[in-house]
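> Predicted model and sequence below, questions to follow.
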Amino acid sequence: MRVLLLAPLLASLALSAMAANDTADDAPVYGPRLEGFDYPWALHRFELNSQQQSLEMMYMDVAPQGDANGETVVLMHGKNFCGATWEATIKALTQQGYRVIAPDQIGFCKSSKPQHYQYSFQQLASNTHALLEHLGIENATVLGHSMGGMLATRYALMYPDATQRLVLVNPIGLEDWKAKGVPWQSIDDWYESEKQASADKMREYQQSTYYAGHWKGEYDRWVEMQAGMYRGEGRDINAWSQALTYDMILTQPVVYEFKDLEIPTLLIVGDQDNTAVGKGLAPEEVQKTLGHYAELGPEIAERIPESTYVHFEDLGHSPQVQAPERFHESLLEWLGQNH
């Protein structure tokens, strides 16, 4: 394992004023499938039959700018994210000649949100593999952030011959929360909790977890992307989809299988991340033991046979959004060294 330490920022970012609350007249309202929110590139539709249902998986397929290098990168978003959140990363990759595929997984954002669906990382990986086969892509670098890191890991384990390289960005699932003492919660209870979602709650959480206590006005776009789906007719179906996927995350750990990865893997971690799904359900003494990414990162990197570990001491859960230039410099350097 190679370890790279990136220097922290010399100065903290000043906190900007918080955006208007969720009841403001100009607060955006988006449809059940994020209708009304514009993606940075054209969306394409992949129709698939899954679990006796006709579903639509929406995705961006962005061509390289200038000379193509013949390689494809597939981006897997996190639970509170969408394909659009990868905007800066797509620009950085395509400028270096990569073709980029950025899907919204079934149950998220612009894709179908079936009311009855057996969510599993295996199922989402299979859906993504079917999309790539449809596009004629036999081999790709798979890059996953947050929940997408769990999915990308499962994809690489299921399809090692189709995975050129694996990149994990602050992946959740570096620990088994249930085994550490997070109690199980019913999907019905997750659903009731999710129906209480608001922009103010999301902004507060994202500031403390995604951005290590800092805030920029540009982050509000990603808060509103998520919150806008809860302001209109899509609130209930989005809350239900989120509840179903919470159960998937908590009951399908990948932490025990990192040792089985067979491909070059880059693990990028913002040390200030404190994400731990279900932490608020656990007793206080258990909560204190969860979400220590500065410790989890190097521990997991040691388990991955062919890994490179990059960490940012001052960044949070979303380094690609919080400090895109630093993040992309590290990503592109590693990709260039590991053809």
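The structure has been received and is ready for your questions. Residues are numbered from 1 along each chain as shown.
> Please make it C-alpha for all contacts and neighbour counts, starting now.
OK.
> Run a quick check on residue 110 versus residue 33, I expect a contact.
Yes - using Cα atoms under 8 Å, residue 110 is in contact with residue 33, at 4.6 Å.
> Could you verify my assumption that residue 139 touches residue 161?
Yes - taking contacts as Cα under 8 Å, residue 139 lies within contact range of residue 161: 7.3 Å.
> and the two? which has more neighbours close in?
Neighbours were counted for residue 139 and for residue 161 using other Cα atoms under 10 Å; residue 139 has more, 19 against 13.
> For that one, give me its contacts.
72, 161, 162, 163, 164 (Cα atoms under 8 Å, 6 or more residues apart in numbering).
> separation between the fourth one and residue 40?
This means residue 163. The gap separating residue 163 from residue 40 is 26 Å, by Cα to Cα, to the nearest Å.
> How about the first one?
From residue 72 across to residue 40, the span is 19 Å (Cα to Cα).
> Neighbour count: the two, which is higher?
Set residue 72 next to residue 40 and count neighbours by other Cα under 10 Å: residue 72 wins out with 25 against 15.
> okay, now the nearest residue to the more buried one once chain neighbours are set aside: neighbour count?
Take residue 72 and drop its neighbours on the chain: the residue closest to it by Cα to Cα, 6 or more residues apart in numbering is residue 99, 4.6 Å away. Look at residue 99: counted by other Cα under 10 Å, it has 22 neighbours.
> what's near enough to touch residue 99?
Each residue near residue 99 by Cα under 8 Å, 6+ apart is listed here: 61, 62, 63, 64, 68, 70, 71, 72, 73, 93.
> hmm, who's touching stretch 163-175?
With Cα under 8 Å, 6+ apart, stretch 163-175 has contacts from 139-150, 152-153, 156, 249, 253-255, 263-270, 273, 275-276, 296-297, 300, 317-318.
> Now do the helices in the stretch 101-250 of the chain.
Secondary structure of the stretch 101-250 of the chain (DSSP state H, counting those that start in this stretch): helices located at 121-134, 147-158, 177-180, 187-194, 199-209, 220-227, 235-251.
> second one coming, line it up with the first:
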Amino acid sequence: MPATRWLPSLLLIAALPVLAHAEGPAYGPELQGFDYPYTVKHFAFESQGKSLQMGYMDVAANGKANGRSVVLMHGKNFCGATWDSSIKALSDAGYRVIAPDQIGFCTSSKPDHYQYTFQQLATNTQQLLKALGIQKATLLGHSTGGMLATRYALQYPEQVEQLALVNPIGLEDWKALGVPYRTVDQWYERELKVSADGIREYERSTYYAGRWKPEYDRWVDMLAGLSKGPGKTQVAWNSALIYDMIFTQPVYYEFKDLKVPTLLLIGTSDTTAIGKDIAPPALKTQIGKYDVLGKQVAKLIPHSTLIEFPGLGHAPQMEEPAKFHQALLGWLNKDNPVR
């Protein structure tokens, strides 16, 4: 990669203020300047010969604690902050809530060289939970976080009480179906061109079935501001590596091996599929059909429950939070393992 790509990072040790920009705010490489709904702490650890830090929120139960913890795993185009309404709902219901930003995302480190695997991200998260004294937890994973939560449950089954997946990607193996491969360099060039307008239009058409709510603009600004800030090249490069991980490391074939009670929460109007934009026309119409995928994968997972949200898209917890959290909490309480 060009040597000049890393020059801006030399000035980014301290927290950065929001930078003025004609098309909205720009944020630091670890999302400095963007307001999170709860205090962000940082977990420092060593990984692959590097000193890294994971940003995370640790929110105590509000009211009577039930002694249980829920770990929230965000998606590719999301951050821990986008779980704001879910954190409140779970905390109000008595849960301790941990919402980390994975390495390469949001408030966490974006290393110049890192071997991204779901196993590595699961290991990082497990180290965080160990440091926080959490021996067993329920996992709630959204989008790419659903792939990570699945990998975590496969890797550490004895440490997972329950697994809940919100419109997880990876319910199909795109490369096996014939979606063309993008190289990391191709992903990098694509990510360098990210804009607020492009993010908004992609999410409107893919995530929300053509609909849009004004409150979504905050999350568009979050992503766009991170991508056009002084850490732009770091952000784009890590994003490219992460897309390669998502495309090349399917969890689809291992759903049958899950041993924990699993809930699928599926907005049926979602059409998300990695690489869909470059898929052959005939294939493009066949992938990312969550109204079909949810039912198919529910049959693969041994101890599964499927709850569908007809007409909702990729993020039902953000589209209809009251309806979503009623369904989630009902299942968490009903399927509470014997402690």
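Cool, got the structure. Since the structure is predicted, the reported quantities are computational estimates derived from the model, not experimental observations.
> what's the TM-score here?
Scored against TM-score structural alignment, normalised by the length of structure 1, the superposed chains reach a TM-score of 0.92; 317 aligned residues with a Cα RMSD of 1.0 Å.
> still on that earlier bit, which PyMOL command selects the buried ones in the contacts of stretch 163-175 of structure 1?
Selection of the buried residues among these in PyMOL, burial being defined by 16 or more other Cα atoms under 10 Å:
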select buried, resi 139+140+141+142+143+144+145+146+147+148+149+150+152+153+156+249+253+254+255+263+264+265+266+267+268+269+270+273+275+276+297+300+317+318
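> Next step: the contacts of stretch 163-175 of structure 1 restricted to strands.
Secondary structure from DSSP state E places 140, 141, 142, 143, 144, 145, 265, 266, 267, 268, 269, 270 of those in strands.
> returning to what we had before: give the equivalent position in structure 2 for the residue nearest to residue 72 of structure 1.
Residue pairing (TM-score structural alignment): residue 99 of structure 1 is matched to residue 96 of structure 2.
> go on, residue 164 of structure 1?
With TM-score structural alignment as the criterion, residue 164 of structure 1 lines up with residue 161 in structure 2.
> same thing with residue 35 of structure 1?
Taking TM-score structural alignment, residue 35 of structure 1 has residue 32 as its aligned residue in structure 2.
> right, and its match touches residue 108 too?
No - Residue 32 of structure 2 is beyond contact range of residue 108, at 10.3 Å (criterion: Cα under 8 Å).
> out of these two, which sits in the busier spot?
Shown here are residue 32 of structure 2 and residue 108; by other Cα under 10 Å, residue 108 has more neighbours (22 against 19).
> need the contact list for the residue sitting nearest the centre point of structure 2.
Centroid-nearest residue in structure 2: residue 75, 1.7 Å away (criterion: Cα atoms, centre = their mean). Listed by Cα under 8 Å, 6+ apart, the contact set of residue 75 of structure 2 reads 141, 142, 143, 144, 145, 146.
> Matching residue 194 of structure 2 against structure 1, which residue comes up?
Matched to structure 1 by TM-score structural alignment, residue 194 of structure 2 sits across from residue 197.
> Go ahead and confirm its match touches residue 227.
Yes - judged on Cα under 8 Å, residue 197 of structure 1 makes contact with residue 227 at a distance of 7.3 Å.
> equivalent range in structure 1 for the top strand by length along structure 2?
Across structure 2, the longest stretch assigned as strand under DSSP E is strand 50-59. Per TM-score structural alignment, the counterpart of strand 50-59 of structure 2 in structure 1 is residues 53-62.
> how far is that stretch from where the chain is centred?
17 Å (Cα atoms, centre = their mean, to the nearest Å).
> Now do residue 146 of structure 1 against residue 317 of structure 1, distance only.
The spacing between residue 146 of structure 1 and residue 317 of structure 1, counted by Cα to Cα, is 8 Å.
> Repeat that for residue 309 of structure 1.
Per Cα to Cα, residue 309 of structure 1 is found 15 Å from residue 317 of structure 1.
> What's the match for the residue nearest to the centre of structure 2 in structure 1?
Aligned partner of residue 75 of structure 2 by TM-score structural alignment: residue 78.
> Now for whatever residue of structure 2 lines up with residue 173 of structure 1, how many residues are close by?
Residue 173 of structure 1 maps onto residue 170 in structure 2, with residues paired by TM-score structural alignment. Close neighbours of residue 170 of structure 2, defined as other Cα under 10 Å, add up to 25.
> What of residue 280 of structure 1?
12.
> Now whichever residue in structure 2 pairs up with it: closest residue in space, sequence neighbours ignored.
Matched to structure 2 by TM-score structural alignment, residue 280 of structure 1 sits across from residue 277. Excluding its sequence neighbours, the residue lying closest to residue 277 of structure 2 (Cα to Cα, 6+ apart) is residue 284, at 7.6 Å.
> What of residue 28 of structure 1?
residue 228 (5.5 Å).
> Just to confirm, what residue in structure 2 is aligned with that neighbour?
Match for residue 228 of structure 1 (TM-score structural alignment): residue 225.
> quick one: contacts for residue 54 of structure 1?
Contacts for residue 54 of structure 1 (Cα under 8 Å, 6+ apart) come out as 47, 48.
> Roughly how far does it sit from residue 170 of structure 1?
33 Å.
> Residue 251 of structure 1 now?
In terms of Cα to Cα, residue 251 of structure 1 sits 19 Å off from residue 170 of structure 1.
> what's the answer for residue 59 of structure 1, then?
22 Å.
> Comparing the two, which shows the higher neighbour count?
When neighbours are counted by other Cα under 10 Å, residue 59 of structure 1 and residue 170 differ, and residue 170 comes out ahead with 30 against 22.
> Contacts only, for the residue nearest to the more buried one when sequence neighbours are not counted.
Once flanking residues are discounted, residue 170 of structure 1 sits nearest to residue 269: 4.8 Å by Cα to Cα, 6+ apart. Residues near residue 269 of structure 1 by Cα under 8 Å, 6+ apart: 169, 170, 293, 294, 297, 309, 310, 311, 312, 317, 319.
> In structure 2, what residue corresponds to residue 269 of structure 1?
Under the alignment (TM-score structural alignment), residue 269 of structure 1 maps onto residue 266 of structure 2.
> The match of residue 164 of structure 1 - how many residues pack around it?
For residue 161 of structure 2, using other Cα under 10 Å, the count is 24.
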